[in-house]
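K.L.:
Sequence plus predicted model, see below.
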Amino acid sequence: MNNGKFIRQIGKKGNGPGEYLIIFDFVVISDTIFISSTGKRSLIKYSVNGDFIEEFPTPGQHKMSWFSITPEKVFVSYNGLQNGKLYLFNKYLTKVDTVTIDYNAPKDSAPYMLADTYDYTFQNGGEKRFLFTNYMSDTVWYIHNCKKKIGYILNLGDKLLPEKYRYERLKGDFDRFMKVAIPYQKIKLLETPSFLFLFQKGWTEQNVNSIYVHDLAENTTLKYETSYIFDDLVGKQNLVPRYTSNNCILATINPIELKKELKNKRDYAKTGEDTPSPAWVEQINKVKEDDNQILVIMPVRNKTLKK
């Protein structure tokens, strides 16, 4: 998309070579796009022009459903998270290393974990460095040269989910987890040159409840008790912040949730800040429920640039 106008489709849907079904995850590096798809144990590589380049399998039993790429061009797979690990691969997808993120990951229970839409990317930060958290500690790590180092400590105190209440410790008892986890919070941190954005939500909540904006130059933090970053063009849309690139926050909107929200706004909303722009509504009405995620790009003020 460019200024809201469709530019091109990358590849096409299907089950054949170079085709995808539902996209799990994707990463853009320079002029290349890597995509992981349902139904495949491989990564699909395209040019930004939309041309298929190659499809290469992941080694052994490894999957790359959810993945990222570090600034050093190392592929990071999240498929070992249930066991507290990140798997690192070089550009040929031969295994490079394993980084243990969570030494407390249960060894005596089935390898599963609870994740919601908010967790679909565990990466924090952007293209400058690879930041990561699994929300089970208040440390945000960064991965450099296949090693784990401390990026930030959030100091959640008594808002951090206790080890005894993590979903795996309750042996998958979802109802009990939803009761005991109510007071506890998790934070997603996004890093830009001038600001840190921290999105806080409860373990049992669907939406963000607070947004913190930390000014790096002033060393000050503002708290906004809201679930959205206001934009008078689209109204109060619930966005999933995923990444930062070129001093922009990248977020996504789920098409199914978008169609439902638009219907509610048409049925109940009055003129005002809750009502999206008519031009935007006309454009977004073309979205179908089975479309892939909609990418939202939000530029952030860069105070480091010289005037």
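P.N.:
Right, received. Where do you want to start?
K.L.:
C-alpha from now on. contacts and neighbour counts both.
P.N.:
Fine.
K.L.:
and residue 102, what does it touch?
P.N.:
By Cα atoms under 8 Å, 6 or more residues apart in numbering, the contact set of residue 102 is 83-85, 136.
K.L.:
So which of those is the closest to residue 144?
P.N.:
Out of the contacts of residue 102, the one with the shortest distance to residue 144 is residue 85. That distance is 15.4 Å, counting by Cα to Cα.
K.L.:
Surely the closest one and residue 101 touch.
P.N.:
Yes: in this structure, residue 85 is within contact of residue 101 by Cα atoms under 8 Å, at 5.4 Å.
K.L.:
The contacts of residue 102 in strands, which ones?
P.N.:
With strands identified by DSSP state E, the entries of the contacts of residue 102 that belong to them are residue 85.
K.L.:
need the contacts of residue 102 in JSON lines with neighbour count and distance to residue 123, can you?
P.N.:
Written out in JSON lines, the entries for the contacts of residue 102 read as follows (neighbours: other Cα atoms under 10 Å; distance: Cα to Cα, whole Å):
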{"residue": "83", "neighbour count": "19", "distance to residue 123": "17"}
{"residue": "84", "neighbour count": "20", "distance to residue 123": "15"}
{"residue": "85", "neighbour count": "18", "distance to residue 123": "14"}
{"residue": "136", "neighbour count": "17", "distance to residue 123": "14"}
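K.L.:
In JSON lines: the contacts of residue 102, plus distance to residue 223.
P.N.:
Output for the contacts of residue 102, formatted as JSON lines (distance: Cα to Cα, whole Å):
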{"residue": "83", "distance to residue 223": "34"}
{"residue": "84", "distance to residue 223": "31"}
{"residue": "85", "distance to residue 223": "33"}
{"residue": "136", "distance to residue 223": "23"}
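K.L.:
dropping in the other structure now:
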Amino acid sequence: MLKSVIKFTFFTLLLSCQNGERGQSNFEVINMEEKIDLQNKIFSDTSYISLEFCDDCIIGDISKIVHYNSSFIISDKLITKTIQKFKANGEFEFKIGESGDGPGKYILPFDFSIIPEENILCVLDNNQSKLLYFDLNTGQFLKEERIDFKAKSIKFLDSENLAVHLDGNFFGNEMDYHGLIFHLPTGQKSKFVYDFSKTDQMQTSGDFFTSSSGVLFSKSMNDTVYSITSEGFKPKYYIDFGKKAISNETKAKPLQDMFDQMRKDMPHYHNGNFIENSKYLFFVSWDEGELENSIIYDKISKTVYNPSDDRVPFKRPFYVNESEIYCYLTNEDYSFYGIEPNFGKSENPVIVKFSF
């Protein structure tokens, strides 16, 4: 009965959204109650890329990592407050911009996005309400522009259209639109993803991810996954946790009451990192066990896989194509796996490449 109520509420909310979401029913339901062990059926080879460690290239914590033109762009907004570029072999190239107050500087690199076909990186600075643009070949500052919204994350769809995950700043039972398509030349904004605002207090492993199959967006505690174009956010997948899903009754409670109810019910929910190629969908899930689970959905056979051993170093995927997928391990992971930091090569995180 609870499962039916949850699904009914989900479809009611889905149909109530405006613009591209209204009436949209062309999405795929993924049943999370029927998972099987991965048992190494998907990956054929594993290799590691150690990121150089030096005085100018320390990474305290990876906030975001993007694979672009065989290089790695990495931001650390919590500790070093930097954005850095590394070569395909892990060799450090340069920092992009610098932390500070004033023109050409960001106080915190809340998020960044690369403009397709432009070789330009854009940094979101909520503190100064601006976007800063840098040349990815040199790291040189190009320009900046003011914005009139606060965002959790951004994603350039093309040179004119910016997808934005607006910062949910309500803590009661308020609902609002959280997805935005910002047309930069005209300033026009189209809103999508109507949901409980306070659920943004639950951090995901990542909101926007791009692959050959397009751009996907996921939001905290919302089991709908959206595909994004300049036309808007359109539901593509629904992650069905059945009786263990977080109910809208729980999400409607005041913030502390919501967390208390979740600690009591121990519901299951995804934690972002939705990324896909033509055959597989990858994401992170909190369900069985005390750790995040790396989930693989075979879109051809409609099968949900998760590693049978949570010590398998498949965590935090950030890039995929038809032949390989990239993830990364942190220093905390090294301790968990019982190996030397970065395999004895440095104290920075290590990138793991899995081949299909």
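P.N.:
Happy to help now that I have it. Given the structure is predicted, the values throughout are model-derived calculations rather than measurements.
K.L.:
So which of the contacts of residue 102 of the first structure is the closest to residue 157 of the first structure?
P.N.:
Out of the contacts of residue 102 of the first structure, the member with the shortest distance to residue 157 of the first structure (by Cα to Cα) is residue 136, at 12.4 Å.
K.L.:
Show the contacting residues for the closest one.
P.N.:
Residue 136 of the first structure makes contact with 102, 160-161, 163 under the criterion Cα under 8 Å, 6+ apart.
K.L.:
Can you pick out the most distant pair from these?
P.N.:
Taking Cα to Cα, no two of these sit farther apart than 102 and 160, at 14.7 Å.
K.L.:
Run through the helices of the stretch 101-250 of the first structure in chain order.
P.N.:
With DSSP state H, counting those that start in this stretch as the definition, the stretch 101-250 of the first structure shows helices at residue ranges 174-180.
K.L.:
Run through the helices of the stretch 1-150 of the second structure in chain order.
P.N.:
When assigned using DSSP H, counting those that start in this stretch, the helices of the stretch 1-150 of the second structure occupy the ranges 2-16.
K.L.:
All the strands of it, residue numbers only.
P.N.:
For the stretch 1-150 of the second structure, applying DSSP state E, counting those that start in this stretch gives strands covering 28-31, 35-37, 45-50, 64-68, 71-76, 82-86, 92-95, 111-115, 120-125, 130-135, 141-146.
K.L.:
packing partners for the last one?
P.N.:
Which is strand 141-146 of the second structure. If you count contacts as 3 or more Cα pairs under 8 Å, 6 or more residues apart in numbering; DSSP states H and E, strand 141-146 of the second structure packs onto strand 130-135.
K.L.:
if you line the two up, which stretch of the first structure does the strand it packs on fall on?
P.N.:
Structural correspondence for strand 130-135 of the second structure: residues 42-47 of the first structure, per TM-score structural alignment.
K.L.:
Aligned to residue 242 of the second structure, what sits in the first structure?
P.N.:
When the first structure is aligned by TM-score structural alignment, the residue opposite residue 242 of the second structure is residue 157.
K.L.:
Can you give me the distance of that match to residue 186 of the first structure?
P.N.:
Distance, residue 157 of the first structure to residue 186 of the first structure, by Cα to Cα, to the nearest Å: 11 Å.
K.L.:
for residue 84 of the first structure, same thing?
P.N.:
Here the distance between residue 84 of the first structure and residue 186 of the first structure works out to 17 Å (Cα to Cα).
K.L.:
now swap in residue 287 of the first structure and tell me
P.N.:
31 Å.
K.L.:
So for those two, which residue has more residues nearby?
P.N.:
residue 186 (25 against 14; other Cα atoms under 10 Å).
K.L.:
Show me what that one aligns to in the second structure.
P.N.:
With TM-score structural alignment as the criterion, residue 186 of the first structure matches residue 270.
K.L.:
With adjacent residues omitted, what lies nearest to that match?
P.N.:
Of all residues beyond its chain neighbours, the one nearest residue 270 of the second structure is residue 285 (4.0 Å), with distances taken as Cα to Cα, 6 or more residues apart in numbering.
K.L.:
What subset of the contacts of residue 136 of the first structure is buried?
P.N.:
Neighbour counting by 16 or more other Cα atoms under 10 Å classes 102, 160-161 among the contacts of residue 136 of the first structure as buried.
K.L.:
Can you tell me which of those residues lies closest to residue 169 of the first structure?
P.N.:
Using Cα to Cα, residue 161 comes nearest to residue 169 of the first structure of these, at 11.9 Å.
K.L.:
which ones are touching the closest residue to that closest one other than its chain neighbours?
P.N.:
Once its chain neighbours are removed from consideration, residue 161 of the first structure has its nearest residue in residue 184; the separation is 5.3 Å (Cα to Cα, 6+ apart). Contacts for residue 184 of the first structure were tallied using Cα under 8 Å, 6+ apart; they are 158-161, 202-203.
K.L.:
same thing with residue 89 of the first structure?
P.N.:
Residues near residue 89 of the first structure by Cα under 8 Å, 6+ apart: 74-77, 95-97.
K.L.:
Name only those of those residues that count as buried.
P.N.:
Of all the contacts of residue 89 of the first structure considered here, the ones buried according to neighbour count by 16+ other Cα under 10 Å are 74-77, 95.
K.L.:
The equivalent of residue 66 of the first structure over in the second structure: what secondary structure?
P.N.:
For residue 66 of the first structure, the aligned position in the second structure is residue 153, judged by TM-score structural alignment. Under DSSP: H, G, I helix; E, B strand; the rest coil, the three-state class of residue 153 of the second structure is strand.
K.L.:
Who are the contact partners of residue 134 of the second structure?
P.N.:
96-97, 120-122, 140-143.
K.L.:
any idea how far it is from residue 269 of the second structure?
P.N.:
Between residue 134 of the second structure and residue 269 of the second structure the distance is 36 Å, computed by Cα to Cα.
K.L.:
is it true that residue 307 of the second structure touches residue 294?
P.N.:
Yes: counting by Cα under 8 Å, a contact exists between residue 307 of the second structure and residue 294, whose distance comes to 7.1 Å.
K.L.:
Who has more neighbours out of those two?
P.N.:
Neighbour comparison, residue 307 of the second structure and residue 294: the larger count goes to residue 294, with 23 against 19 (by other Cα under 10 Å).
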